[in-house]
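Enquirer: Need a 3D model of the sequence below.
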Amino acid sequence: MGYTEGPRRIVRPDAQELTGRGLLGPRTAAAPGGPAPGLARRELHQPRSGQLLDAVRRLDAGLDDQACRSLAEWVREQYTTSYGSVPLGFVARCHLGPPYVDHQLSLFHVIVRHFAPAEQMPEPFSAARMLARSGGYAYVEVHADGLILPVLEDGTVVRP
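Expert: A predicted model of the protein is given here:
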């Protein structure tokens, strides 16, 4: 018995299914009439401003709780208006010295946590750890959909 090819059917997953798999960010799968998926991704790849780079650096500078919260709110607002998506947080090299080599910064809880080389970094931040340790980036953004975006010292975003 020979194989005969039947009619083909194209199946496309809906936006909710893609979002659940982390293939589309929360902004792109939201409401009808929102930006196309490619548009949101293009916005995320725009260079980061000098002010934003400085603000992210200052979040690890030992600010008091109120100043840190205010600065984190400003950073969230900048990401929302300029790039259309706010990262969960950042991973960067730590300048405190031994035993710390890197740190995780969460914008939503405004938590800065420093890590020694042998300590496990929680998911999804651990995926950005080796990039941050390389020293080639100002910081590495970690987004809710699993997107990891390294940012160079001049604000250029490196495409994955």
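
Enquirer: From here on, just use CA atoms for contacts and neighbour counts.
Expert: OK.

Enquirer: Against which helices or strands is the longest helix seen in the chain packed?
Expert: In the chain, taking DSSP state H as the definition, the longest helix is helix 65-83. The contact analysis (3 or more CA pairs under 8 Å, 6 or more residues apart in numbering; DSSP states H and E) places helix 65-83 against helix 37-44, helix 50-58.

Enquirer: For the ones you listed, could you give me CSV that also reports mean neighbour count and distance to residue 156?
Expert: Output for the helices and strands packed on helix 65-83, formatted as CSV (neighbours: other CA atoms under 10 Å; distance: least, CA to CA, whole Å):
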stretch, mean neighbour count, distance to residue 156
helix 37-44, 14, 11
helix 50-58, 15, 10
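
Enquirer: What residues of the longest helix of the chain count as buried?
Expert: Judged by neighbour count (16 or more other CA atoms under 10 Å), helix 65-83 contains these buried residues: 68-69, 71-72, 75-76, 78-79, 82-83.

Enquirer: same thing with stretch 145-156?
Expert: Along stretch 145-156, these residues count as buried under the neighbour rule (16+ other CA under 10 Å): 145-152, 155-156.

Enquirer: mind checking the end-to-end distance for that stretch?
Expert: Terminal residues of stretch 145-156 lie 21 Å apart, using CA to CA, to the nearest Å.

Enquirer: compare with the first, here's sequence two:
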Amino acid sequence: MPKPMLKQMQGQTRENNILSANQNQPQKQQFQQMDKMKLDRLLRKTRSKEYIQSLHKLDAGGHVHNQNKLDEIINTIRNEFPDLEISGIMLGIVSICHLGEPYEVHTLDITGQIIEHYKRGQVLPGGLEKARSIAMRGGYDFIEVYTDCCRAISASGTVSVISN
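Expert: Below is the predicted model of the structure:
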């Protein structure tokens, strides 16, 4: 008879552990939601003039072959978000290209640190294509492309969030 009681007690202990784990689950989800809210708040902040001016240099063309200029632009982006590891969440930046025909948009791939100019109809890599139509509509200086949304940045630095 003592054996069945012991098994029953182990079962009860296991249930208590399962209940304890389930009780902690809402706290974990709440913590993740709080982190998401904090991240969202940080990414909605108005962008600095230095940041906007740095990204305007993407149209100059010479930086494509100049690693120091490219590093300067990447560092400006990282400095804009000092509390974040931006390369983990930002895929890149898309903007209208002013180099003229046949170019339509240009991109800055944050992870690969690559600046590329794309011709009309040429598909953008790495999830950046979703920002092309937003950039082409105009009204924004550039589009930051994130894993979960796009953030359109105006000349004044204001941020508009566009869900995927």
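
Enquirer: before we move on, the earlier item: how much does the helix or strand that comes right after the longest helix of structure 1 stray from structure 2?
Expert: For helix 65-83 of structure 1, the succeeding helix or strand toward the C-terminus, using DSSP states H and E, is strand 89-93. Strand 89-93 of structure 1, aligned to structure 2 and superposed, deviates on average by 0.4 Å (mean CA distance after the TM-score superposition for structure 1).

Enquirer: what stretch of structure 2 does the helix or strand just after strand 89-93 of structure 1 fall on?
Expert: Following strand 89-93 of structure 1 in sequence order, the next helix or strand is strand 102-106 (DSSP H and E). On the basis of TM-score structural alignment, strand 102-106 of structure 1 is assigned to residues 105-109 in structure 2.

Enquirer: Superposed on structure 1, what's the mean shift for that stretch?
Expert: Mean deviation for stretch 105-109 of structure 2: 0.9 Å (mean CA distance after the TM-score superposition for structure 1).

Enquirer: Show me which of the buried residues of helix 65-83 of structure 1 is closest to residue 37 of structure 1.
Expert: For these, the minimum distance to residue 37 of structure 1 (CA to CA) is 13.0 Å, reached by residue 83.

Enquirer: thinking that closest one is in contact with residue 47, fair?
Expert: No: with contact defined as CA atoms under 8 Å, residue 83 of structure 1 does not reach residue 47; the gap is 9.4 Å.

Enquirer: Could you check which residue of structure 1 pairs with residue 129 of structure 2?
Expert: Match for residue 129 of structure 2 (TM-score structural alignment): residue 126.

Enquirer: any idea how far the closest residue to its match other than its chain neighbours is from residue 127 of structure 1?
Expert: Nearest residue to residue 126 of structure 1, sequence neighbours excluded (CA to CA, 6 or more residues apart in numbering): residue 120, at 7.6 Å. Distance of residue 120 of structure 1 to residue 127 of structure 1, given as CA to CA: 11 Å.

Enquirer: follow-up on the earlier one: and the helices and strands packed on helix 65-83 of structure 1 as TSV, adding distance to residue 64 of structure 1?
Expert: As requested, those are exported to TSV (distance: least, CA to CA, whole Å):
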stretch	distance to residue 64 of structure 1
helix 37-44	30
helix 50-58	11
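
Enquirer: closest to residue 133 of structure 1 out of those helices?
Expert: Per CA to CA, nearest to residue 133 of structure 1 of the helices and strands packed on helix 65-83 of structure 1: helix 50-58, 15.4 Å.
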